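A.B. asks: predicted model follows, preceded by the sequence.
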Amino acid sequence: MTRSTHTVDQENMTATRTVAAPAARVFAVLADPTTHAAIDGTGWVREPVDRAPLTEVGQVFRMDMYNANHPDGDYQMANKVHVLDPPRAIGWLPGQEKGDGHLEFGGWLWRYDLAPLGPSETEVRLTYDWSAVPRSIREYIQFPPFGPEHLANSLRHLAELAATSPAPTPHG
C-alpha cells in the first residue's frame, strides 16, 4: 500500500510517499538531471542543459524551462546542489545566470530526504522551501507558485521512475 501525505506551512510545503524501490535507486533517479522533467510532470521543466549526474555540493546544473506566466515563456534555471548525502538526501537552489555569468539565486529550494523502510521500500519526503525569498522577488512572484498537489504528483512520478529504472552501478 502506498502512503502519501502533504503539509503546507507559512514558508514551505512538504509531501511524503512510500516508494517501492531501494533508497539507492531512488537517489540515482533524483541525481540524474535527465529524469527531472518526468519527475516534475507540469511541463515547466523541459530538457537538461547539463546532463551529468549530480555528484557534489556546489555543482551547478542548468535546465531549460517553460512557463506561460514567465515574461519570456522559455527560460533557463541554473540549479546549485546544496545538499548531497547519498542515498539519504539531495537538494538544490534554483537560480538564474545573469549576463555577466554570475549566478543569482531566488531564495527557494528543493530537497528530497530518503529513509529506507527495508531493502525494497523507501520513504521520500519532498520539501519546497521559500522562506529565504526576499521581498523584492515576492513582489512579482507569488509563493508558492503551485499547490501542494504538485509535490504529491512529483513523488508519484518519482515512484514510477524508480520502480522501472535499473539498479544504480556502484561507484569506486
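C.D. replies: Done, it's in. Residues are numbered from 1 along each chain as shown.
A.B. asks: CA atoms for contacts and neighbours, from now on please.
C.D. replies: Noted.
A.B. asks: for residue 50, helix, strand, or coil?
C.D. replies: Following DSSP: H, G, I helix; E, B strand; the rest coil, we place residue 50 in the coil state.
A.B. asks: so it touches residue 76, yeah?
C.D. replies: No. The criterion here is Cα atoms under 8 Å, and residue 50 misses it with residue 76 at 11.3 Å.
A.B. asks: how about the residue nearest to the spatial centre of the chain, what does it touch?
C.D. replies: For the chain, the residue nearest the mean C-alpha position is residue 110 (4.9 Å; Cα atoms, centre = their mean). When the contact criterion is Cα atoms under 8 Å, 6 or more residues apart in numbering, the partners of residue 110 are 91, 92, 93, 126, 127, 128, 129.
A.B. asks: can you check residue 88 too?
C.D. replies: If you count contacts by Cα under 8 Å, 6+ apart, then residue 88 has 23, 27, 113, 114, 115 around it.
A.B. asks: and which of the contacts of residue 110 is nearest residue 7?
C.D. replies: Distance to residue 7 across the contacts of residue 110 (Cα to Cα) is lowest for residue 127, with 9.5 Å.
A.B. asks: what separation is there between the closest residue to that closest one other than its chain neighbours and residue 118?
C.D. replies: In space, and not counting its chain neighbours, residue 127 is closest to residue 14: 4.4 Å by Cα to Cα, 6 or more residues apart in numbering. Going from residue 14 to residue 118 by Cα to Cα, to the nearest Å gives 22 Å.
A.B. asks: neighbour count winner among the two?
C.D. replies: Shown here are residue 14 and residue 118; by other Cα atoms under 10 Å, residue 14 has more neighbours (20 against 12).
A.B. asks: longest strand anywhere in this protein?
C.D. replies: Ranked by residue count, the top strand of the chain under DSSP state E comes out as strand 74-85.
A.B. asks: another one to put next to it:
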Amino acid sequence: MSAYLVSESAVIAADPQRLFDIVADPAMHPKIDGSGSVQAARSGGPQRLSLGAKFGMDMKIGAPYKIENTVVEFEDGRRIAWRHFNGHIWRYTFEPVEGGTKVIEQWDATKVWNKVLLKLAGFPKRNRAGIQGTLKRLAEVSGNDAR
C-alpha cells in the first residue's frame, strides 16, 4: 500500500444501507468525523449525495476554511467517494458480513500533485487516526458497536 492511500476498516453491527445513508448525508459528516476538522455542511448543497453531486463543508485545521467536494464514485448501499479540489479522494465501501457490515474508509491521495507537501504536513499519519475515529463514530451514530 502507498503512503498516499490510507485504509482502515471496522465491522459495524448494522445494515449496509443504514450506514451508507448516514455517510451519504452531508449534514451527518460533522457528527461522524473522527478528525475534528469537519465543522458543518455548507448551505445550498444536496441533502443526499449522488454521483456528480457537489457539496461544500466548513472545515478547520488550525484555521477555518471552506472546501467543495464532488462525488466521483457512487453505488447506492455499497460505495461512495468524493474528491477535494486537490484530488484527494475520501472513499467508503460497505460490505455485508456475518454480524453486520464491514466498512472500509480510505483517504486516497495517489493522484495528488503535491504529495511531498502532504507527507511533510503529516497527513497520511493524521488521516489514519482520523479514519479510525470516524469508523468508531459511525458505529456510535448508527447505534451500534464497531469491532
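C.D. replies: Nice, I can see it. No experiment lies behind these values; they were computed from the predicted model shown.
A.B. asks: show me what residue 157 of the first structure aligns to in the second structure.
C.D. replies: Residue pairing (TM-score structural alignment): residue 157 of the first structure is matched to residue 137 of the second structure.
A.B. asks: its match and residue 30 touch, don't they?
C.D. replies: No. Under the criterion of Cα under 8 Å, residue 137 of the second structure is not in contact with residue 30, lying 10.1 Å apart.
A.B. asks: all helices for the first structure, in order.
C.D. replies: Remark: helices assigned in the first structure by DSSP state H are 23-30, 36-40, 135-138, 149-164.
A.B. asks: which residues sit against the second one?
C.D. replies: Put plainly, it is helix 36-40 of the first structure. Applying Cα under 8 Å, 6+ apart, the external contacts of helix 36-40 of the first structure come out as 30, 43-48, 153-155, 157-158, 161.
A.B. asks: tabulate the contacts of residue 88 of the first structure (a markdown table), appending distance to residue 135 of the first structure and neighbour count.
C.D. replies: Formatted as a markdown table, the contacts of residue 88 of the first structure follow (distance: Cα to Cα, whole Å; neighbours: other Cα atoms under 10 Å):
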| residue | distance to residue 135 of the first structure | neighbour count |
| --- | --- | --- |
| 23 | 37 | 27 |
| 27 | 34 | 24 |
| 113 | 28 | 20 |
| 114 | 32 | 26 |
| 115 | 35 | 16 |
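A.B. asks: ok, back up a step: can you give me the neighbour number for the match of residue 157 of the first structure?
C.D. replies: Counted with other Cα under 10 Å, residue 137 of the second structure comes out at 19.
A.B. asks: for it, give me its contacts.
C.D. replies: The contact partners of residue 137 of the second structure, by Cα under 8 Å, 6+ apart, come to 31, 32, 33, 34.
A.B. asks: map residue 71 of the second structure across to the first structure for me.
C.D. replies: That one, residue 71 of the second structure, aligns with residue 81 by TM-score structural alignment.
A.B. asks: got the contact list for its match?
C.D. replies: 54, 56, 57, 58, 59, 60, 90, 91, 92, 93.
A.B. asks: give me the buried entries from those.
C.D. replies: For the contacts of residue 81 of the first structure, a burial check counting by 16 or more other Cα atoms under 10 Å picks out 54, 60, 90, 91, 92, 93.
A.B. asks: so who does the fourth one touch?
C.D. replies: With Cα under 8 Å, 6+ apart as the criterion, the residues that contact residue 91 of the first structure are 81, 82, 83, 84, 109, 110, 111, 112.
A.B. asks: sort out which of the residues you listed are buried, if you could.
C.D. replies: 81, 82, 83, 84, 109, 110, 111, 112.
A.B. asks: show me which pair in these is furthest apart.
C.D. replies: 84 and 109 (13.4 Å).
A.B. asks: need the counterpart of residue 26 of the first structure in the second structure.
C.D. replies: In the second structure, residue 26 of the first structure lands on residue 19 (TM-score structural alignment).
A.B. asks: next one: residue 58 of the first structure
C.D. replies: Aligned partner of residue 58 of the first structure by TM-score structural alignment: residue 52.
A.B. asks: distance check, that match against residue 80 of the second structure.
C.D. replies: Computed as Cα to Cα, the residue 52 of the second structure to residue 80 of the second structure distance reads 11 Å.
A.B. asks: quick one: residue 59 of the second structure and residue 68 touch, right?
C.D. replies: No. Under the criterion of Cα under 8 Å, residue 59 of the second structure makes no contact with residue 68, lying 10.3 Å away.
A.B. asks: the two: who's more crowded?
C.D. replies: The neighbour comparison of residue 59 of the second structure against residue 68 (other Cα under 10 Å) goes to residue 59, with 19 against 15.
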